[in-house]
Every structure is written in C-alpha cells, then in structure tokens.
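no sequence for this one, just the structure:
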C-alpha cells in the first residue's frame, strides 16, 4: 500500500539480548516476510525486536542479560534502541523510528497480547479502544479558540454592516455640502462685485478703503483662528468625556471579575494526577473483566474434566461410595489448584470480583466527573486571568490618555482666552471705520467675511465627509475576505465538532466492510455476518447522566435448515474470534492512518486459525501494509505463496 512512509529498500535487523534472542542479524524485504519454524524458535522474540526498534516499549530484555540493543536499517536510515536493566526495571533509550508508539502498539503490532485482539476475545469496550488515540481535550481547546476567532469576525462583520448603512446618509450630506458651497461661492462673488462698484475717486478715500479692507481681513483671520481653536477644544472635551465613560465601564467590569487564589497551573497538576488515577483504574477494570470472564467460562464448563484411572482405589467399594457422593454434590474441580471446591464458594468469589469491578467503575466515573469539573474551572480561571489582564492594560492606557487630553484642554482654553482678546481688539479697531460715508462698505465687508468663513467651514466638513466615505468604502471592501475567512472557520469548527463522530463511523464502516470481505473469503460454514452497530446510550457518571456512544458486536449464524439467529462473541470458535480481532485491528490501522506513521504490521499467534485461512488473511492484509511480518509454524507457512520472503533461522 503506497503511503507517505513506504519502505522501498531491504530492512536489516540486528539485535542482542532481546526476548529469548542472544544475538541475531536478519534481512527482511518490503511485502510479506514469513518467520517460520517450530515452537520456541524466537519468532515472537524477533517480532518484539522489530517493535523495539520501531519505538515500542512492549519488548522484553533477555532474562539473564543486563543490557541489549536493536538496530533497524532501511531506506538509508538507521534506528537504534538500547535496553538496560536498572533497579529491577528495563529502561529504553536510543533513537527509534517512532517518537510515540501508541497507535502502532494498538493497531500494527498484532501479537497475542495486542489490546485490539484481546478486546474482541474478552468482549471489552471496543469503542473506548478505537477512540483512545483521540485527544478530546485538545479538540475542545481548539474548538474554543476557533469560536473566539469566529466571534471576533462576527463583530467585525457587524461593524462593517453598520458602516455600510452610513454610506447613503454620507453621500446625501456630501451632495448637500457641494450645493451649499456653490451657493456660498456665488454670494461671495456678488459681494466682491458690489465692493468693486463702490467708487472712491480721491486718493484719500482709496487709502481709507484699503485700511478698511485690511482691518476686516485681519478680523476675519482672527475669527477663523478662534473658531478653529474652539473646534479643537470641543473635540478634546468630547474625547475626554468618552474616555471617562470607558474608564468607568472598565473599572466596573474589573470589579465584577472575582478575585481567585486558585492557579490554573496548580489545577493542571491536579488534572494530570486524576487522569493518571483514572488510567490506573481503567487498567484495573479491564483486568478484572478479563478475570471475571475467564472464571465465568470455566465455571460454565464445570472446571477441568477429571478422568479416574481404572486401576486406582476408585474401583473399590470406598471409591464407588466417594464417586456417588461426588455425583450427588455440587462440587467442581478448581482450575487453579485442581482440588474439589464447592460451586457456591466460586460463585461467591466471582460475585465479590463483580462487586469490586463495579466499585472501580464508579470510582472511575467519579474521577472523570472531577476531571471535567476541574477542567471547566481551569478554563474559566484562564479566561478570567486573560480578561483581567486585557482590562488592566486598557485601563492604564485610558488613564494615560485622559491625563494627556486634560493637559491639552487646559492649553486650548488658554489659547481661546488669548485669541478672544485679540478678536475683541480687532473688532474695536474695525468700529472706528463705521461712519456714514463708509457704512455700506463696512457692512459689505462684514457679510463677505462671514460668508468666506462659512465657505471655509463647509469645505472642511465636505473634506471630512469624503474622508469618512473613503474610509468606510475601504473597510467595506474587506467584507468579502472576512466572510470567506468566517466560512472557512465554520468549516473547521464543523470538522472538529464532528471529528469524533466521523472517526467512530469510519471505524465501524471499515470493520463491517473488511469483516464482510474476510468472511466471504474464509467461508466459515454457519456464520452469515459479523458486524458492529454504533449506538448511543445514557450512562451514569458520578451524580449525572451523560450520553455515550457504544459499539455492539453482532454475530448472525444460520442452521442447516436455513434458520438464522443472533449469537454472542462468547460462542465464537477460537479461530473465528482471532479473525474478528485481527479485522478490528486492521480497521483501527486504516481509520487512524497508522500507515502514515509506521509502514510495518506484525502478526503472531495465529495457530488457532487453519493454514488455508491464514494464507487468505495474509494475502488480504498485504494489500494495506508495506511490510508485513508474520510468525508461523512450518506446517501453516506451507500454504502461503512462494513469492514471499521466508526467514527460517533467527
């Protein structure tokens, strides 16, 4: 199967003191590699060697050795792993192929102890196993981040909509201002013509006119400057008032945030501690379930069958009496010690185990509820901290701005007072020219000054309106980009929110599809169908009910007369159960794209499956794996293709 991590060259495996291996050097090829031989020929140890080199920690050090190592070489790269016994534990070091082997351990390294195979054999929670590699906490954190980005985009788009609504009014105002500017300009032109018509022939009169015009020109300029300063002061006061309102709002918002001595980092430590305890409980519950199921099966079979020797004392009268008593009693043979044990004692022990498992499940649910509550509290604390930090930073900025604007207001007020004195002085000077001979000229000048000042203000307002229109149009042009970005965020959020559901659905579909194909190939006589049904159930977690997804494994059989009926996994033969476990692991391998991380798959402990079906399974799996390594007995390997690579000595 082609993948980003395809193997294109031979694979060299060198190992020392791994499992039962003293030392070995073996060459493998892309495709199928068959490790064949009698029992106890280190085939499983060699698979553990490959696992160690690829990064797994589920490999063992040789019992009489203190250190061992593995070297994997392929595609011009070398990967090393060192194992050393320290303080009674095996420590792994080196540079393996994988940094995180979790996916490979679950769905690629399919030895007898593989969890996916065991889950099917034991009837454990298949959904929990297939979803274990998915970090739901990380998904929730990413969803929260994208939701915050989306809210920001929504605010910006809403602001653009509001701005877009201003444009018609601004356009209308611009047209009105243009008309008023034209009208005022015409009035100014008429007044200038009127002034030109005043005929002062004598030089003295002409000089007097020039003095009048100069005086009124100075007055107009002074009034314009005064109005400009007043406008600046009004703007500063409005800005100051707005900043005061913002400061009050920020202070109120800051007061509304509760002070909390709890630290998100300290809560993180608590969460990690609870998760570690939960994982430990998960392991305990799984082990208890396996023990309970094993004992239930043995109890259903009345323990081990005992055959009495015909020449033993059981042939005597006493033996006959003892046998009669045993037949009349409810004792069975204990499968741990081989002695006769009252069934009620075993039933009582089993009931205690079931009660212990239920207690552990309740403890696990309580821990999950604590984790959820603390995680929610941690998230809220982080939000509060970030919010407080933003408010305090903005409040500091507002205080600085208020101080700067207060100083500016004082300066402008002083400038206005000084300019007003100057205007008063010029007006007193202009009044000296108000005599009868020049009253019309003076009045015309005054009206002309007023109109010129009004024209200047109209032009300033028009320029502001046009600048605002350009600003809004520029921002509105960004709308399509923001809408595209928001649509992309929506798609990402939808993908994240449905990722868990899609993985579950894909896992179920993959299992059902491959199981159907495998059953049609292997031709088990009375199995019509094996499939997983995905359903939702309400379960109790601590003090609340929550909805969880469950995977139900269904088996449909048929009788010789064609009648179909549903069976349970407990009634599958060992061969059927192993095949189902392998297909479930293959589904996980494909759904989680494990082939993108590691292009190897290892198969072991297939003895319960007949050789013809083993050959069909290997052919089927070869299509999806670059390098398949399978350990088989010689008689089982004979049914496989001669084109495969065979390793007969390790």
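Cool, got the structure. Predicted model, so just to flag it, every value in this text is computed and none were measured. Residues are numbered from 1 along each chain as shown.

could you use CA atoms for every contact and neighbour count after this?
OK.

contacting residues around residue 584?
116, 117, 120, 511 (CA atoms under 8 Å, 6 or more residues apart in numbering).

now, the most widely separated pair of the residues you listed?
Within the contacts of residue 584, 117 and 511 form the most distant pair, 13.2 Å apart (CA to CA).

on that earlier part again, closest to residue 176 out of the contacts of residue 584?
Comparing the contacts of residue 584 against residue 176 with CA to CA places residue 511 closest, at 73.6 Å.

helix or strand: which one has the closest one?
Assigned by DSSP states H and E, residue 511 belongs to helix 479-522.

check residue 91 too.
Using DSSP H and E, residue 91 falls within strand 89-95.

pull the residues that contact that strand.
57, 60, 61, 79, 80, 81, 82, 83, 84, 85.

what about versus this one:
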C-alpha cells in the first residue's frame, strides 16, 4: 500500500490518495484532477523533466509530492524561479536516469507519453526505443575499448617482433662470446711470449684503447646519422599531411544558436499550450457533456451550439472547423521548430568539422616542429662526435707514429688483438643488453594476447547486447501487436517494426509498418483508438525488453478516451497482468470496476477555484 500526498502539481492544489496493489481507478468527470493525479505519481517517481517540463500548478512557485510506502518515504519538490522553467529536487522513487527514462517511456502511458505521441504523429520511434541504450552510451564504451585494444595490438606487434628477432640476437651473443674467448687466449699467448715488452707504459695499450674508443665513436655517428635520416623522412611525411590537409573557413552564414534555441523553446511552449487548448475543446465537443456548460439545440440538420468561450451561436461543424484550423497552427509551429533545429544542427556540424580540421592541423604542425627540433639536436650531437672522431684519429696517428719507431711486428699484432678484444667486448655488452630487452618484451606477449582477447570479447559482447536488444524490441512488439489483435480485433491486419541498417550492417533505426486488408498503410488511415492501441503495443515492447517491471512497480494509463468502454476494460485487463500496481483514469459513465476506486472529491483542484469559461 502506498499513500500519495500532493501540493500544487498540475491541476491539483492539494490532495492525497492511497494506491493499492492491483487495479486502481481514478474515476471522476472532467477537470476533477484525474490526469493531474497521474502526473503527480510521475513526479514523485522521478519521471518528469524527461521529454517535457516538471508539472507545477500554473501561477504557483513551488509544489511537492510525497510517497509513503510500508517501508520507505520519497519526497520531490518542484520549484520555479521568476521567469524560469520549473526545477525538481528531492529524493524520487527512481534514482537513476535509466530507470526514470525507461519508466517515462514504457510504463507511464499518459496521453503525453512520448511513444504514444510519436505514433499518433507518425514520427520516428528510434530515439525513444533506444533511449536506455543511449544512456549507457554503448557506442562510446566500444570506442574506448577499441582504443585500448589498439594500444595492446601495438605492444603485441613489438613483442612479436622481439620474439622473431630473439634467436638471431642469441646466436650473435654466443658467437661474440666464442670470438672474445679466442681473442683473449691469443692475447695471453702473445703476452707470454713477450712478458718483458708488456711492462707498464707500453704504448700499445694506449693505442689499443684509442682505436677502440674511435670505433665506438664511429658506430655512434652512424647510428645518429641513421636517426637523422629517419626523422627527416618522418618530418617530410608530416609536412605532406599538412600540405594535403584543408582547413575549412568559418561558415559564411553565421547564426545565433542561443537565440534560435530560445525561439525553439518558445515555439514548443506555444505548441504545448495550443495542443492542451485543442485537446480540451475537442474532447468537450466530441465526448463531453455539452449540456452542462452551454446551450445545445438538437435539430434534424445538426446541433446548434452556443460557444462556451465567446457566447455566440454556432454549429458543431463550424466549431470542428475552428479546431482543425487550430491543429494546422500547431503543425505550422512544429514545422517552424524543425526548421530552426535543422539550422542549429547544420551550423554545429560545420563548426565541429572546422574544429576537427584545425585540431588535426595544429597536431601535425606541433609534431613537425618537434621532429625539426629533434633533427637539430641530433645534428648537434653528430657534430660533437665528429669532433671526438677527428681528435681520436689525430691521437691514434700520433701513437702509431711512435710505435712505428719503437715496436716490432709483435707489438702491432698485440695491439690489433687488444683493439679487437675491446671492440668485441663492447659489441657483446650491446648484444646482451639487446637480448635482455627482447626477452622482457617476449615475456609480455602471452599476457598482452590475453588482454587483447579480453577487449575483443567485451567489444563483441557490447555489440551483441545492443543488436540483441534491438531485435528483442522487434519481437516484443510483434508479440504485443498479436495479443492486441486477438483481444480487440482492430481494423488493421498487423503492425511490425522494419529494422533499418547503415552501410556497415549496424542497426540504426526502426520503421513502423502497418497493414490493412493486406496493404501497407499509415496511422493517418486508422481510427484514433487503433492508433492508441499501437502506441501501447510499442511501449509494452520496451517495457518487456528493458525489464521495466524490475525498475518500477507501477504502470500508469491515461487519456485513452478514444477507446470504447468495453475496449477500455479489455486494455485494463491486458495491462493489469503486467505489473504489481496499475493506475488508470475513467469517467463515471464507464460504470463500476472491480478495483480500488480513487475519488477526487476531497481534493482541492484548480477548477474548484477557477470555473471553466462559459
């Protein structure tokens, strides 16, 4: 059992009611707060503000709804600063955006339900059917996982290259070790032959050391020159990319986005206001008890009616014509809104393209400059080593000249052996260091492949989940339509979702396909009751696929006056089986219900203080 207490929400200034498990029927005439009670439940559940404003009583600055359950309490306050839209605060029953949006779209089925409204207007349903998926932003998750996977792929390439190079480097280490041992043995033999010649101060040691250092310097110069060549090529590549990159100029036709957005908001407010006026007068003209509010003279040729707004004599046909003119005004306002939105979208797309190209240009320019600085540093380092090389060559030449006059063939041989030993030892150290590096990279390979497989699994899981959910929506809608056709026997043969894909085969939307007498048709050719049944079927498909019954225990239904009383009862029976609590509205003429009846007799509603126009 749940108690709802209301202050200044929609048309209810104050009131409270108890909602029980099973069917709850708010039964009363027009202007008694039925739809406002449904709006109050949506408010405390947290499902207002999504696809519409928070529903604050006109002329009031604050309103609230408190929901008391057997174990918890939830309170929501709606406030409006001067000239601003209402803002919600507090603790609603539904805590997350996903739960709130899912309930708003698929469980709270009032006349202003976005899905029912979209079906009535023949609009694209894709945005609403995929809204819970968009809140999870699965595509962004996939992009992030792909970036992480690509980074791992690069590391795997490095590790695989290391694994392929490892045997050759290992062989090189073994070969250098063997050659170094042989050279050292040869040196020992020479030293044993001429022990007396290898006394301290022997110039061959100094010459050998200088030659070894010279070889090291030459190797360093060669590596630096190779790096300069590679870096110069990379810089040229960046320059080519810069030359090929075209940065668009600012759009010629600049627009004031904020001003257009303000105009859109104003148009939407006008649309909501005129729609409310249209529906209220249309319901009064078609379904209301006109005798209660105006004079009606019924004749054979038609009803003569005294307009309850202006007091002038008119006919039902003339009043219907005025309502049609009001509907055309609404459609024109919607067209104006769409034109403004398209201007904003096109302008924003141009701005994003300009920003992307500028960012790419700046990145390439920065990389080119960095490579240029790197080349300058390398050239400086090369000049330093060239100077060292020249100095060592002069030093070696001087030592060689000295040895020529004092040393025998033995000394030259020993010097060459010592030089080769030092060179081989340096190369062996480099090879061992390279071997350790490659071994470390290879050891990471298995773990990297596991990471790669993990990312692939996550990406595929997200893709599969999104695709399966979209196909589940199609299947669930087919099931709901089949159930409705069996129960209500409407005038259409079937309704289904056709799935729309992009060139890559990714599902990008749903198209509603309706058939009557074996031929495709549109909602414009259906009765209002049939259109509302299709809207309910679409909402139920989302309700089942997104497990909305696990998110909210309540389903709300309102504004189904287009259905006959018998069909309304069938719809209530149909929906009652899907939820723990079903709250619906009904006129007194609908008769008795086997349900918990909620009466607004004790409520203070707007119509009590502000009588309807004559």
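Sure thing, it's come through. Keep in mind it's a predicted model, so treat the numbers as computed, not measured.

just the ones in strands from the contacts of strand 89-95 of structure 1, please.
Counting by DSSP state E, the part of the contacts of strand 89-95 of structure 1 found in strands is 79, 80, 81, 82, 83, 84, 85.

now these as a markdown table including neighbour count?
What follows is these, written out as a markdown table (neighbours: other CA atoms under 10 Å):
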| residue | neighbour count |
| --- | --- |
| 79 | 19 |
| 80 | 20 |
| 81 | 22 |
| 82 | 22 |
| 83 | 26 |
| 84 | 17 |
| 85 | 16 |
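
show me where the stretch 251-400 of structure 1 has helices.
264-300, 317-328, 343-431 (DSSP state H, counting those that start in this stretch).

center of structure 1, which residue is that?
residue 139 (2.3 Å; CA atoms, centre = their mean).

now do the SS call for it.
Put simply, residue 139 of structure 1 is helix when judged by DSSP: H, G, I helix; E, B strand; the rest coil.

host element of residue 580 of structure 1?
Going by DSSP H and E, residue 580 of structure 1 is in helix 574-591.

the residue of structure 2 most remote from its centre and residue 147 of structure 2, how far apart?
The C-alpha centroid of structure 2 is most remote from residue 196, which lies 84.3 Å away (CA atoms, centre = their mean). For residue 196 of structure 2, the distance to residue 147 of structure 2 (CA to CA, to the nearest Å) stands at 69 Å.

ok, and the closest non-adjacent residue to the residue mapped onto residue 77 of structure 2 from structure 1?
Counting by TM-score structural alignment, residue 77 of structure 2 corresponds to residue 81 in structure 1. The shortest distance from residue 81 of structure 1 to any non-neighbouring residue, by CA to CA, 6 or more residues apart in numbering, is to residue 94 (4.5 Å).

next: residue 7 of structure 2.
Residue 7 of structure 2 sits nearest to residue 14 (CA to CA, 6+ apart), 4.5 Å away.

ditto for residue 558 of structure 1
Nearest residue to residue 558 of structure 1, sequence neighbours excluded (CA to CA, 6+ apart): residue 564, at 4.1 Å.

how many residues are close by the one you found?
Number of residues near residue 564 of structure 1 (other CA atoms under 10 Å) recorded here: 14.

give the contact list for it.
556, 557, 558.

try residue 537 of structure 1
So, once contact is read as CA under 8 Å, 6+ apart, residue 537 of structure 1 ends up touching 547, 548, 549, 550.

for the residues you listed, which one is nearest residue 184 of structure 1?
Of the contacts of residue 537 of structure 1, the one sitting nearest to residue 184 of structure 1 (CA to CA) turns out to be residue 547, at 75.4 Å.

name the SS class of that closest one, please.
strand.

just checking, it touches residue 539?
Yes. Shown here, residue 547 of structure 1 and residue 539 form a contact pair, counting by CA atoms under 8 Å, at 6.3 Å.

picking up where we left off before, okay if I get the helices of the stretch 251-400 of structure 1 as CSV plus distance to residue 524 of structure 1 and mean neighbour count?
Shown next, in CSV, are the helices of the stretch 251-400 of structure 1 (distance: least, CA to CA, whole Å; neighbours: other CA atoms under 10 Å):
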stretch, distance to residue 524 of structure 1, mean neighbour count
helix 264-300, 23, 15
helix 317-328, 38, 12
helix 343-431, 34, 15
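
need these in JSON lines with distance to residue 237 of structure 1, can you?
Shown next, in JSON lines, are the helices of the stretch 251-400 of structure 1 (distance: least, CA to CA, whole Å):
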{"stretch": "helix 264-300", "distance to residue 237 of structure 1": "43"}
{"stretch": "helix 317-328", "distance to residue 237 of structure 1": "106"}
{"stretch": "helix 343-431", "distance to residue 237 of structure 1": "7"}
